[in-house]
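**Student:** dropping the sequence and predicted coords here.
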Amino acid sequence: MSGVFLSKGLFPSDFFQPTVDFILNCQQDDGSIPWFEGSYADPWDHTEAAMALSIGGEWDAAAKAYQWLADNQLDDGSWWAAYKAGEIDNGERRESNFVAYIATGVWHHYLISHNKNFLKRMWPTVERAIEFVLSLQSEHGDIQWAVKPNGSPKMDALITGCSSIYKSLECAINIAVTMGEDSAEWVAARESLGDALRNKPERFDRTWESKARYSMDWFYPVLTGVLSKTQSQARLKERWDEFVEPELGCRCVSDEPWVTIAESCELTMALLAAGDHARAVNVYSWLHQWRLEDGSYWTGYQFVQDVLWPDEKPTWTAGAILLAADALTEYTPAAKLFTEVNLLSEGKSVPTSSTLIK
């Protein structure tokens, strides 16, 4: 199916229920959500899929997914790169943006469920995770992208990864404020990180080839609130023709004829953040030609060879589909998480929605 045009107040629950069910059916008994059946789970993509469960009203399953993270957190607050069948599948590194993303997921679930007990239960896990991430922040504000097995940092930073952390810090600060905890150091760290992302390009890609060919480096500073609306509009306009294929979606990298559904969903939300609602609706409408009968979505499409590639239907792609749909329709109280910056200050609480989705 293609040509699904969404607008505020029009969330097609029946259409998306199979997608929610697809993620739910992939979830393991321990709460982990692998990429697909038989694959591994990584902390970031696991969280992306868990957020979709919250949107779909599967609150218990979402809470179980976050509990899996709590149960597998290492003493230093981090997680390994991947897990499979209850075992470490990739113990080569622990990535800072993977670790930070739990704050985004936990805050997202709280915005939807308003379950304060859940927030209290997850607070120690979030606090340890954020402290681990900030231990990797340099004096210039950037955050090292990973640590080696022995805990020593891999000394370089990624624009996409640090942008993701920037949003996670917003969420972590909001959790701390809601819990009545001091967040002053996190606020300062977020300000320093934002300054690095906006004004210190030399702090990124220092030891490898620039990642500028990746579309995420292009739109993630927009998606995560690093840039103002005016800056965001200019940034998206500058490289639009490099990355966007009309009627197909957003390329993963500028020099490969391959559009990916998850990046296209994230671009949809970035467009909303930049105030470009019309193009957000349009880009999202292209994506459902890659949907299968069970509600899952292919990773991407290679449009020169006319092949769906790789032969995978990831849970995190399904998660991105639901996050973008929520952002377009404003279906849940968390709908604006990736399209607006809403940093709570002490004494300020989250507005209670009169209508909660379950």
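**Tutor:** Nice, I can see it.
**Student:** drop to CA atoms for contacts and neighbour counts, all remaining ones
**Tutor:** OK.
**Student:** helices and strands around the longest helix along the chain, which ones?
**Tutor:** Assignment by DSSP state H gives helix 159-179 as the longest helix of the chain. Under the contact criterion of 3 or more CA pairs under 8 Å, 6 or more residues apart in numbering; DSSP states H and E, helix 159-179 touches helix 96-113, helix 116-134, helix 184-199, helix 215-223.
**Student:** all the strands of the protein, in order from the start?
**Tutor:** With DSSP state E as the criterion, the chain has strands at 82-84, 87-90, 94-95, 146-147, 153-154, 244-245, 249-251, 258-260, 300-302, 307-308.
**Student:** then this one, side by side with the first:
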Amino acid sequence: MTSPERTERLVLPGVLTAGQAELTVAGIAAVQRGDGAIPWFRGHHLDPWDHVEAAMALDAAGEHDRAGAAYRWLARHQLPDGSWYAAYADGDAAAPTDRARETNFCAYVAVGVWHHYLSTGDDAFLDRMWPVVVAAVEFVLRLQQPGGQVGWKQEPDGTPVTDALLTGSSSVYQALRCALAMAEHREEPQPDWELAVGWLGHALRRHPERFLDKSRYSMDWYYPVLGGALRGAAAKERIEAGWDRFVVPGLGVRCVVPNPWVTGGESAELALALWAMGESDRALDILKWIQHLRAEDGMYWTGYVFEDDAIWPRERTAWTAGSLLLAVAALGGDDATAQVFQGEELPLGLDPDCCEPGVI
């Protein structure tokens, strides 16, 4: 069981007590396999993005050995081209259930590795994981398109999908900036990455037409803010424009409109985005609202269909609990979590927004 001292940073009035935080961290730890893999829940599949999200939550709770084991699992099972499969059967690398390779899934290792380093100061860990991050970034950038956006996956037969997702590319943007922070720390310049980050950020800010229209999904609404591409007035304008469409006061955030379904993961992520843009009060409200999804074991139900007054699906995922803990950690002032999500200290790359009019 996690010690109460380690979860003091996760105390947030109206959201989590130290004892409740301890129970949630223990719930994520119970899902983790002995080999370090963190599936959605025992008996379900693992995907690399949510595996990292859960590992980051463990680091935020001071469970650094467990988080390190999760990153070692990724290092052992990275494919020769730098990628990972989209899904594995309960974390079993010998049994992938989806052989596509999604770019945001593969890039997110950079966010997790940098977060772990900031949490621990472990240079030996960073040395071991640097080649893993480099290979993952190079895989992702092979799918970047001329307009800056990143194709969302490679098919199982190796065919690249050039269509880009706004949510996925926003997550890749955050990951590439974390990778650049690592490169700067190691004094290993990566000018190609700097250019890629700049073009991707420009596409996210200026060219919505370069992405598939998934505007029904709340993630497409808040992810440009969560991933750090939008800050200041632009972030405020975007959040206000979609607030009434996606937010259900007292319950949380819809996953997709018009479905009467609020989800814990999207709600916690929106709270994290609000915190990153300086709106901690609204972030706290949302985290309070979704406590109706908390189960007796400290984990969180994926979602709630409010027209039917029904929990659905009947699953409690490590990543839903993880996203909640990361939002709480950010609001509570955890430095590592603040650095990777607020992004003020992350490199911006070469910004094409500064080019002469008409060049882009």
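**Tutor:** Looks like it came in fine. Since the structure is predicted, the reported quantities are computational estimates derived from the model, not experimental observations.
**Student:** before we move on, back to that, distance to Ala146 of structure 1 added to the helices and strands packed on helix 159-179 of structure 1, as a markdown table?
**Tutor:** Formatted as a markdown table, those follow (distance: least, CA to CA, whole Å):
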| stretch | distance to Ala146 of structure 1 |
| --- | --- |
| helix 96-113 | 5 |
| helix 116-134 | 9 |
| helix 184-199 | 16 |
| helix 215-223 | 17 |
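**Student:** tell me how many other residues crowd the closest residue to Thr268 of structure 1 other than its chain neighbours.
**Tutor:** Excluding its sequence neighbours, the residue lying closest to Thr268 of structure 1 (CA to CA, 6 or more residues apart in numbering) is Ala280, at 4.5 Å. Ala280 of structure 1: 26 surrounding residues under other CA atoms under 10 Å.
**Student:** counterpart of Ala280 of structure 1 over in structure 2?
**Tutor:** Aligned counterpart of Ala280 of structure 1 in structure 2: Ala283 (TM-score structural alignment).
**Student:** same question, Glu266 of structure 1
**Tutor:** Under TM-score structural alignment, Glu266 of structure 1 pairs with Glu269 in structure 2.
**Student:** ok, now which ones touch its match?
**Tutor:** If a contact means CA atoms under 8 Å, 6 or more residues apart in numbering, then Glu269 of structure 2 has Leu226, Ser323, Leu324, Ala327 as its contacts.
**Student:** for Asp50 of structure 2, state which of the residues you listed is nearest.
**Tutor:** Ser323 (9.3 Å; CA to CA).
**Student:** which of the contacts of Glu269 of structure 2 are conserved in structure 1?
**Tutor:** Retained in structure 1 by both residues aligned by TM-score structural alignment, their matches' CA atoms under 8 Å are the following of the contacts of Glu269 of structure 2: Leu226, Ser323, Ala327.
**Student:** okay if I get those residues as a markdown table plus neighbour count?
**Tutor:** Compiled in a markdown table, these are given as follows (neighbours: other CA atoms under 10 Å):
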| residue | neighbour count |
| --- | --- |
| Leu226 | 28 |
| Ser323 | 25 |
| Ala327 | 29 |
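**Student:** name the nearest of the residues you listed relative to Gly121 of structure 2.
**Tutor:** So of these, ranked by how close each gets to Gly121 of structure 2 (CA to CA), first place is Ala327, at 21.7 Å.
**Student:** aligned against structure 1, show me the partner of the closest one.
**Tutor:** That one, Ala327 of structure 2, aligns with Ala324 by TM-score structural alignment.
**Student:** same check on Ala107 of structure 2?
**Tutor:** In structure 1, Ala107 of structure 2 lands on Ala100 (TM-score structural alignment).
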